[in-house]
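*Asks:* Quick one: sequence and predicted model below, then my questions.
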Amino acid sequence: MAKRIIVTGAAGFIGSNVIRALNKRQITDIIAVDNLTNGDKALNLVGLTLSDYQDKHVFYDALLKGQLGQIDTIFHEGACSSTLEQDGRYMMANNYEASKKLLHYCQQTGTRLLYASSAATYGASTCFQENATYERPLNVYGYSKLLFDQIVRQALPTLKTQIAGFRYFNVYGPREQHKGAMASVAYHNFNQFMTEGCVKLFGSYADCRAGEQMRDFIYIKDLVAAKLWFFDHPEHSGVFNLGTGKAQPFNDIALTVVNTVRNQTGLSTLSLVEIVQKGILQYIPFPEKLHGKYQCFTQADLSHFRSTGCDTVFQDVTQGVAEYSRMLYAQHQGLQTGKWEP
């Protein structure tokens, strides 16, 4: 019997990529859940095969009343993901209360829950290990994710089904175009380079030199592959980091974007020093509003993640961002010729 899957945040960046990967496995009994107030997100669902679509405002009641049939697994990607959102009541309703409803449903029915947490749970920490000692969120977004992780941890000893949370680090890749300011640095750098001939990064801040703030950047294809490994191994529950385990500076992103596009147009590869000297990479003052609320360094500790046996290989920036930039360039050229496809 075919498995019925629910994907919340289905029209979003990660949700749509999860559905795409499931479709490649010939899994099509998928109920997509989202809020399409931003209608542009619907483009992320074009070309995907679904069995139904539910607006998030009616979904939870329908699910809890048993109106959606027998559900094997819920991929819970829906959330308010803006780290700049200050409305705490809105954030907690979307990220905490909604997740609690799903957890309760899964505990009652045996449905599996694979959900999105965030590296924002670590905040000001310099150690990124799934341990309460290191969990110090800097904003209500990070706190909303941490609180649900804590509820899951409390439930783990009595679980009779798989509940696994994944603390995403900095994710980049296709289908993020609707995210605006919250889209990845790779996406913004590409568009800046194509429109302005230069890319812009934050200047120096705290102990970091210009462009040397370091993050753990993970390619969406690798993130989805890791989640599907857990989908294939229902015996593993818990809260897990999901990054590459390797921090890289934002300068690496900019350099890779610039050189990939240059190579696509037949131009030579440049060094970091050269793109700065030529004004192709420009540094802007670090925003005042982010002072004291910004993670200058993140790097996933993958010890707990790897202890499950998951052997997903993660691409570094020079590989993943290069592939993504080539994809964006092909789309850009398609737009120029009227042959763009989402």
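*Replies:* Cool, got the structure.
*Asks:* hey, let's count contacts and neighbours off CA atoms from now on
*Replies:* Noted.
*Asks:* quick one, helices of the stretch 101-250 of the chain?
*Replies:* 140-155, 185-196, 220-232, 250-264 (DSSP state H, counting those that start in this stretch).
*Asks:* helices and strands around the shortest one, which ones?
*Replies:* Helices and strands touching helix 185-196, by 3 or more CA pairs under 8 Å, 6 or more residues apart in numbering; DSSP states H and E, are strand 170-172, strand 199-202, helix 250-264, helix 317-337.
*Asks:* Tabulate the helices of the stretch 101-250 of the chain in TSV, adding columns for distance to residue 203 and mean neighbour count.
*Replies:* Below are these laid out as TSV (distance: least, CA to CA, whole Å; neighbours: other CA atoms under 10 Å):
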stretch	distance to residue 203	mean neighbour count
helix 140-155	24	20
helix 185-196	14	18
helix 220-232	27	18
helix 250-264	11	21
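*Asks:* Structure two is appended below for comparative analysis:
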Amino acid sequence: MYIVTGGAGFIGANIVAGLNARGITDILVVDNLERAEKFLNIRDLQIADFMDKREFRHHLETEFFTNMPVQAIFHEGACSDTMEYNGRYMMDNNFTYSKLLLDHAIRRGIPFIYASSAATYGASKAFEEKPENEMPLNVYGYSKLLFDQLVRRYLDQVESTVVGLRYFNVYGPREHQHKGKMASQAYQLYAQIKDHGYCELFEGTGGYANGEQSRDFISVDDVVDFNLFLADSAEPIKGVINLGTGLSRSFNAVAQAVIDTLGTGEIRYKPMPEVLLDKYQNYTCADMTHARAVSGYDKPFLSVEDGVKRYVQWLEARAAE
């Protein structure tokens, strides 16, 4: 049995799809379907069972799963809304719940791969996995950082795989059903062009020209491959590591990749709202040195041009169904 929490969400559903591609269907998906449209992310996938996250948490607390053989746990479930300001809810959902699952995995020697976030770096201009670079700007980033710190304290005592993946800007299939304002730039720009014939980016800020603010954009296909690689390892892999491409690309580059794939569209620029000016990250780029060394993963990642093209083609195919 594989367990995928947040399995009806963006990255979780893609991990389930990646397991299915290997012929694996013995999968327990854990999620919260109060937003029922998320079921669309997994309706074409094969799983063994589904469990509401509250029921799953109760079973963890009562040790219902004690004798269940589990191959690996992919913990993707979290409140990922960076604009959520209910700190009590965020900490319970992203920290306390994660502690229960970590304890379960460690005591039973189950590989545990979980979603951290580049939001742990916040205001930092350096993106290497060091405490001095970790300065989150919101309670979401803090909830992820606090759990990372807890994991680091356990690592010397752990004999099984435990890895926190600090995701940078992930884009790709299965995000469009429910992410809303949290959807990737690739999807938002695609939707704007389909609706209006053009897309909008911010005018220059922080010394960057119009649309030249940049991020480390990584395809969810690469994210899934990295997750499965970790779970497959015969030797324990341990650490809190970045997961990006190691390259920072401009929003202009993403928009142009969408336009080139669709064969239509243009880029327009708009002023950045004043409320964002002192909070906006003009640049992110994952330092992948430590991640490559710890994991042994040496495959190249998709470029923005190739990854966005693949994603837009998937969106177009779905729209034609």
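*Replies:* Cool, got the structure. Quick caveat, the model's predicted, so the values are computed rather than measured.
*Asks:* quick revisit: may I see the helices of the stretch 101-250 of the first structure arranged in a markdown table, with distance to residue 213 of the first structure as well?
*Replies:* Converted to a markdown table, those look like this (distance: least, CA to CA, whole Å):
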| stretch | distance to residue 213 of the first structure |
| --- | --- |
| helix 140-155 | 19 |
| helix 185-196 | 12 |
| helix 220-232 | 21 |
| helix 250-264 | 6 |
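*Asks:* quick revisit: out of the helices and strands packed on helix 185-196 of the first structure, which gets nearest to residue 82 of the first structure?
*Replies:* For these, the distance to residue 82 of the first structure is smallest for strand 170-172, at 13.0 Å, taking CA to CA.
*Asks:* Of all the helices and strands packed on helix 185-196 of the first structure, which one is nearest residue 232 of the first structure?
*Replies:* Residue 232 of the first structure lies closest to strand 170-172 among those, at 22.1 Å (CA to CA).
*Asks:* Not counting its own residues, what contacts that closest one?
*Replies:* Strand 170-172 of the first structure has contacts (CA atoms under 8 Å, 6 or more residues apart in numbering) with 183-187, 215-220, 223, 243, 321.
*Asks:* Mind putting the helices and strands packed on helix 185-196 of the first structure into JSON lines with distance to residue 105 of the first structure?
*Replies:* Shown next, in JSON lines, are those (distance: least, CA to CA, whole Å):
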{"stretch": "strand 170-172", "distance to residue 105 of the first structure": "29"}
{"stretch": "strand 199-202", "distance to residue 105 of the first structure": "43"}
{"stretch": "helix 250-264", "distance to residue 105 of the first structure": "41"}
{"stretch": "helix 317-337", "distance to residue 105 of the first structure": "37"}
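*Asks:* For the residue lying closest to residue 153 of the first structure once chain neighbours are set aside, give me its contacts.
*Replies:* Nearest residue to residue 153 of the first structure, sequence neighbours excluded (CA to CA, 6 or more residues apart in numbering): residue 238, at 6.9 Å. Contact analysis of residue 238 of the first structure by CA under 8 Å, 6+ apart lists 152, 153, 156, 163, 164, 165.
*Asks:* cool, and residue 103 of the first structure?
*Replies:* Residue 103 of the first structure touches 113, 152, counting by CA under 8 Å, 6+ apart.
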